[in-house]
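1. Provided below for reference: sequence and predicted model.
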Amino acid sequence: MTPPRNDRTLLPLAAGHRDGGRSAATCIWKCGDACSQPVPNTTDNEYFGDVVAASRRSVLKAGGAAAALAGMTTIAGAALTDQAAAAAPGNKAPFGFTPIDPVTAGTDEFVVPEGFQWTPIIAWGDPVLAGAPAFDFDNQTAAAQAGQMGYNCDYVGVLRNGSANAAVLVVNNEYTNNELMFHGYTDAASLTDDQVGITLNAHGMTVVEMTRKNPNSKWTYTKAAPLNRRITAETPFEFVGPVRGHDLVKTSADPAGTTPLGTFGNCAGGSTPWGTVLSGEENFNFYFTQPEAPTEDRAGEAAARYGLAGGNQAQHNWDRLDTRFDLTQEPNEANRHGWIVEVDPFDPQGAPRKLTALGRFKHEGANVTVNSDGRVVVYMGDDERFDYMYKFVSAGTWSSSDAAHNHTLLEEGDLYVAKFNGNGSADGLHDGDGQWLPLVVDGRSEVPGFTVEEVLVYTRLAADAVSPTKMDRPEDVEVNPVNGRVYAALTNNSKRTPAQVDEANPRANNKHGQVLEITPRGGDHSSADFDWKLVLICGDPSDPETYFNGYDTSQVSPISCPDNVAFDGEGNLWIATDGNALGHCDGMYLMPLEGEHKGHLQQFLSVPAFSECCGPLIEWDDRVVFAAVQHPGEDDGASTTNIKSTFPYTGNTQPRPAVVMIWPEAKGPKGDKGPKGDKGPKGDKGPRGPVVETDRV
């Protein structure tokens, strides 16, 4: 065991979050307070469409004011359709619900529409593996946590297990908050070695089997089921792809550079057509004790670009237990994190894999589609202010009969980064065309001065060199399975100045974010060219700069800070938010992309006090929605004695992140009766168990 390092500074407490409405506590524990740190991308890459964007904003402001004076409703200079203009507030959305009202920030309620109910499926500490004890907050151990559900849950995947009523649930466990997990916590040095081990084991991923009685009943996870699994910050992985065995990923513990340990900072993800799950390693940088200053070479340049220099001590003191978390001793260890990882939930003994062909950056997630030519295409976002969007195109093609071959498809292929061009304001829209700029093609580097391995390990530096478009925190990027277009959540960026706006990122001091639609040229996801449009510019609908795909802004729900996107069986867009800056709790929203309700954004649920809504997953046929409630009660000053939430309201006295399901209260699909839940506040349906108190704040 390595003794604690007390000669390095801990990350400072933030005065408040600069982007969106997160608490400073969430900033500290989730991302190392990234938004108060200097912007890592210091390149002078062009901001496209500066003049266009300025004129565009003038059109929006003038158009909004004129419409108000004239008593007319116009959106972005385009007239509403008759159907949209006739829509009344409270109209039911295609999913069959009346939207809820926004819930005031800090309110400790889980609110769903009238006619729906909810229940937790699994929460932090619930036993997963055989022999794991029931959760006991006051008697946690590292050994117990290794067999229990991990802490903050983000991505949610549900894969069928041979039956409509049997499935495997896969969940990311992104990060931990020592202030909410341990009594008497003051700083990392105050943790016992076993508590440090608890945090190591509370990160990673959780896999559990689930069953239900019928399509109208609730899902229940099965303890100690054969496929149940915990993947932690210490689980052995396998490198696959071009970087496997390269000098940049070799360490003293792994001189072959083939077997990295652990995954952490896992944010969003996706599933593959061959039944595996992808998970994005995002805010990995602040888990390491860092050198005071970067070296004067490419490795040092990359360290600065990835936030890996500055003398900060590892947030959780993990280097106390393992020197690999001290970059002054193991400088290559950081290169072994920041990847997309692949897990086969049906092979609990198989080593999870780190996919080096997809590049290394702060991955929000990765989502796969099969192109018309059989190649698989993966879309990804780098979740940092002024960073980029990426695309991977496999070298091989998908097979409907060769599962073993399909498992190799993400090991070799081409990597691209996106450039967006605005086309002016004449059409009254934020739209244009773009190109995927090559980084690696046919096994060769397309970036002068970079080898293939350097492009993939130092992907941010390689992308900087080809001048892509700096985006407003590109997070979840997914393909709509119905219309074939790609949708990206751009969460916010309060660091963007008026001189830096462009048509794809149209606002300075952007606290609310936007959603971008990409249409591959000719419907070909491997094409180098695409068209794009902003279908949602978030914020208070009374703000004339907001835009809801042409729908009447007086008829929509307010929304701020889109984070994750998903789609239902009709291709409607579902959005989960993180850091609502409008004074409301985060939540989940539905926005149709076609038909008479196109752009009619409506709020479906609201998550409890100081939590984030994650992992939206929609099972259209059964009208079931899955969501992950991350960091409930994570307010500034919250602790185990100053409790700000008791979610999931199952008798626990401390907040516990959890995965929940929401489904119709009275009727299932085709008119079948479903189980009833107890009523929560204001007539909304609470979990089967205690009634949610209406005076809880």
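-> On my side now, so go ahead.

2. hey, let's count contacts and neighbours off CA atoms from now on
-> Noted.

3. Check which helices and strands the strand or helix carrying Asp194 sits against.
-> For Asp194, the enclosing helix or strand under DSSP states H and E is helix 193-202. Identification of packing neighbours for helix 193-202 by 3 or more C-alpha pairs under 8 Å, 6 or more residues apart in numbering; DSSP states H and E yields helix 142-145.

4. tell me which residues in the helix it packs on are buried?
-> 142, 144-145 (16 or more other C-alpha atoms under 10 Å).

5. quick one, helices of this structure?
-> Assigned by DSSP state H, the helices in the chain fall at 24-31, 50-70, 82-86, 142-145, 178-181, 193-202, 298-305, 403-406, 452-457, 459-464.

6. Asn642 is nearest to which of the ones you listed?
-> Closest to Asn642 of the helices of the chain, according to C-alpha to C-alpha: helix 178-181, at 9.2 Å.

7. tell me which residues of that closest one are tucked away?
-> In helix 178-181, counting by 16+ other C-alpha under 10 Å, buried: 178-181.

8. And for stretch 350-360?
-> Neighbour-count burial for stretch 350-360 flags 351-360 (criterion: 16+ other C-alpha under 10 Å).

9. Any idea how far it is from the middle of the chain?
-> Between the centre of stretch 350-360 and the centre of its chain there are 18 Å (C-alpha atoms, centre = their mean, to the nearest Å).

10. Neighbours of the residue lying closest to Asp101 once chain neighbours are set aside, how many?
-> Nearest residue to Asp101 in three dimensions, chain neighbours excluded: Gln603, at 7.3 Å (C-alpha to C-alpha, 6 or more residues apart in numbering). Gln603: 26 surrounding residues under other C-alpha atoms under 10 Å.

11. Got another one to weigh against that:
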Amino acid sequence: MEMNRRTFLTYLGSGTAALAAAAAGLGSLTESKASAAAASHLFGYKSNKVSGFFEPIGHSKEDQLLLPKGFTYDVVAAYGDKINEAGDTFGFNNDFTVFFPIEGSNNHGLLWVNHEYSSDLFVHGAPAGADGKYTAEQIKKSLYNQGGSIIELKRGEDGKWAMDTKSKYARRVTGLTMMKLVGQAAGSNAVGSAVQVQGTFANCSGGMTLWNTLLTCEENFEETAELAGLNPTHYGWVVEVDPFDSSFEIRKHTSLGRFNHENTAMGLSKDGRVVVYMGDDKKDACVYKFVSKEKYIREMGRANTNLLYDGTLYAADMKKGKWIALTIEAVQKALADEKFKVPSLIKAKKEDLLAKFQTQADVVVNTHEAALILGATPTDRPEDIEICPFDNTFFVAHTNNDNHGNIHGHITRFFEKDSDLGALEFDFEIFAAGGRQSGFSAPDNLTFDSAGNLWTVTDMSSSSMNKGVFTSFGNNGMFVIPTTGPNMGQAMQFASAPLDAELTGPWFTPDETTLFLAVQHPGENTTDLAKPTSMWPHRPGDTMPRPAVVAITGFQF
């Protein structure tokens, strides 16, 4: 048959995957479901409700959240909405979401929502003051509107989702909330001897632990830390929160490394240790995983959090297909080698690096530099990482990198040796590539459904959308990419975002009847409050666009 570019991409996704899986001893997706060890909401999935029944939509330039025929959405929380009786309000620019059922219900639970960054225009009403600096009140407001929200949601008899503002659980975790550092850098000179630190902000994506807490990730923290006069080494971490228990002291896990964290994906090695995959959302950044020293014991429940205190942090060498252990001994040995040359991506001299790296705390605080020193592979903005629950491959959304001419990004699929998440060797393939032939550009957050379909949202910048080589894609969207079957590797569009916005944080209820999705920065290109470029979600009484979280329903049994 004639092989066009789309067909070729399909074969790249299917044939290559099958060959790689066979070579790794993985077997097919359907054959290996019983051995799945991914830590996510996918545990307990016993159905196949999502795929094969929606009609893909086309690209759009409308100021609407568009869905396929038969689907609808409820706005459950938007910026500024009251979330509890104490008067706390929903933060700005919502991102990652994770649903925690109450008493096993698919219609009643807690939703954690990240808040990534603030906005001069929409949060403060104007840019910084005439002197170019923010007032103390503006800084406080900016910190409050970042972090995360815990809200309680219920689905009524009419099928609509709504927030319960009288919830005993609903609360905010913000850039003002005190929390502690734990792990290898806690109390060290590398973090100014700190154990207690102020706040979490720049919260992009995250993950769920095996013990039913959440991990929220600090990404582009630098600007806010500088603005607020805070020590930058206290940010750029993975932060753990228990949504049901406010007495659980929120902690930053320093052993997982400090960088521009996108999310976490947690699973188990074959010998029972906890494995956490992480991406670093910047150009020429590496892919990481942490493997705990001790084994996970389910009966210990939340006490398993201690497993994240001690273990080994690795970075991927994609040229050799090996995981490099990021240890102080390895870094010092590399720097002591007379033949060592400082990688071009590191803007420091060898003598400065020798002075910087004295302890393991220095390694985890300066993870990106340590990884490059030891030969890890710089990649194209590795954002979301998810473990396939059926075969233990993991997928990385490499969003783009114009430094390398990778304008539209791609999704990489990794195959750990012997299908063991704790392995030190791997292989990989390009599962799907962004571009005209696939219909999407800049893949970002990922999630799976019970059929093994990969869902991805896109992150074209609002300044680039509908211009130049991005014209054909319209607004940002959400796509479903089957990982098996006749449509394997083909992206089908499920949602289109409003103007200037991106869709983030997709998360299903356990029975897959509802998909939670965040709509971030609608109207971001607005320069005059009187002339907003978007008015989504078009609620009566609103005078500005508002980032919001929606509950999408219409999935058929």
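-> Nice, thanks for sending it over. Every value quoted in this text rests on a predicted model; they were computed, and no experiment measured them.

12. out of the helices of structure 1, which comes closest to Lys644 of structure 1?
-> With C-alpha to C-alpha as the yardstick, what comes closest out of those is helix 178-181 (10.0 Å).

13. Residues in contact with the closest one: which ones?
-> With C-alpha atoms under 8 Å, 6 or more residues apart in numbering as the test, helix 178-181 of structure 1 has contacts from 137, 185-186, 199, 634, 638-640, 654-655.

14. what range in structure 2 matches it?
-> Residues 120-123 of structure 2 are matched to helix 178-181 of structure 1 when aligned by TM-score structural alignment.

15. Same question for stretch 263-272 of structure 1.
-> The aligned range for stretch 263-272 of structure 1 is 200-209, by TM-score structural alignment.

16. Need the distance between the two termini of the matching stretch.
-> 19 Å (C-alpha to C-alpha, to the nearest Å).

17. what separates that stretch from the chain centre, distance-wise?
-> Counting by C-alpha atoms, centre = their mean, stretch 200-209 of structure 2 is centred 7 Å from the centre of its parent chain.

18. So which bits of it are buried?
-> In terms of neighbour count (16+ other C-alpha under 10 Å), stretch 200-209 of structure 2 has its buried residues at 200-209.

19. Now distance to Leu454 of structure 2 too, for the residues you listed, in CSV please.
-> Output for the buried residues of stretch 200-209 of structure 2, formatted as CSV (distance: C-alpha to C-alpha, whole Å):
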residue, distance to Leu454 of structure 2
Thr200, 30
Phe201, 28
Ala202, 26
Asn203, 23
Cys204, 20
Ser205, 17
Gly206, 17
Gly207, 16
Met208, 18
Thr209, 20
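
20. Point out the ones among those that are inside strands.
-> 203-208 (DSSP state E).

21. from the residues you listed, which is closest to Ile411 of structure 2?
-> For these, the residue nearest Ile411 of structure 2 by C-alpha to C-alpha is Ser205; the value is 17.0 Å.

22. residues contacting that closest one?
-> Contacts of Ser205 of structure 2 (C-alpha under 8 Å, 6+ apart): 95-97, 114, 216-217, 261-264, 384, 445, 505.

23. Out of those, which is nearest to Ala18 of structure 2?
-> Asp384 (23.1 Å).

24. Structure 1: which residue goes with Ala397 of structure 2?
-> Aligned partner of Ala397 of structure 2 by TM-score structural alignment: Ala489.

25. oh sorry, the question was meant for Val550 of structure 2
-> Match for Val550 of structure 2 (TM-score structural alignment): Val660.

26. Could you find the closest non-adjacent residue to its match?
-> Once flanking residues are discounted, Val660 of structure 1 sits nearest to Pro120: 4.2 Å by C-alpha to C-alpha, 6+ apart.

27. what about the counterpart of the one you found in structure 2, distance to Glu386 of structure 2?
-> In structure 2, the residue matched to Pro120 of structure 1 (TM-score structural alignment) is Val75. Distance, Val75 of structure 2 to Glu386 of structure 2, using C-alpha to C-alpha: 26 Å.

28. now swap in Thr327 of structure 2 and tell me
-> Distance, Thr327 of structure 2 to Glu386 of structure 2, using C-alpha to C-alpha: 25 Å.

29. Which one's more surrounded, those two?
-> For Thr327 of structure 2 versus Glu386, the count of surrounding residues by other C-alpha under 10 Å is larger for Glu386: 28 against 21.

30. Contacts only, for that one.
-> Glu386 of structure 2 sits next to 264-265, 277, 394-396, 446-447 when contact means C-alpha under 8 Å, 6+ apart.

31. still on that earlier bit, quick one: the match of Val550 of structure 2 and Ile121 touch, right?
-> Yes - the criterion here is C-alpha atoms under 8 Å, and Val660 of structure 1 meets it with Ile121 at 5.3 Å.

32. any idea how far the residue nearest the centre of structure 1 lies from Glu281 of structure 1?
-> Note on structure 1: the residue nearest the mean C-alpha position is Ala268, at 3.8 Å, using C-alpha atoms, centre = their mean. As judged by C-alpha to C-alpha, Ala268 of structure 1 and Glu281 of structure 1 stand 9 Å apart.

33. and what of Gly381 of structure 1?
-> Separation of Gly381 of structure 1 from Glu281 of structure 1 (C-alpha to C-alpha): 11 Å.

34. can you list residues touching both of these two?
-> 362-365.

35. Would you mark the buried spots in stretch 87-100 of structure 2?
-> Neighbour-count burial for stretch 87-100 of structure 2 [16+ other C-alpha under 10 Å]: 88-100.

36. Which residue of structure 1 is paired with Gly58 of structure 2 in the alignment?
-> In structure 1, Gly58 of structure 2 lands on Asp101 (TM-score structural alignment).

37. right, and its match touches Phe604 too?
-> No - the criterion here is C-alpha under 8 Å, and Asp101 of structure 1 misses it with Phe604 at 9.1 Å.

38. Comparing these two, which residue is more hemmed in?
-> When neighbours are counted by other C-alpha under 10 Å, Asp101 of structure 1 and Phe604 differ, and Phe604 comes out ahead with 26 against 18.

39. how about that one, what's its partner in structure 2?
-> In structure 2, Phe604 of structure 1 lands on Phe494 (TM-score structural alignment).

40. Next: Val243 of structure 1.
-> When structure 2 is aligned by TM-score structural alignment, Val243 of structure 1 is paired with Ala185.

41. With adjacent residues omitted, what lies nearest to its match?
-> Once flanking residues are discounted, Ala185 of structure 2 sits nearest to Ala361: 4.3 Å by C-alpha to C-alpha, 6+ apart.
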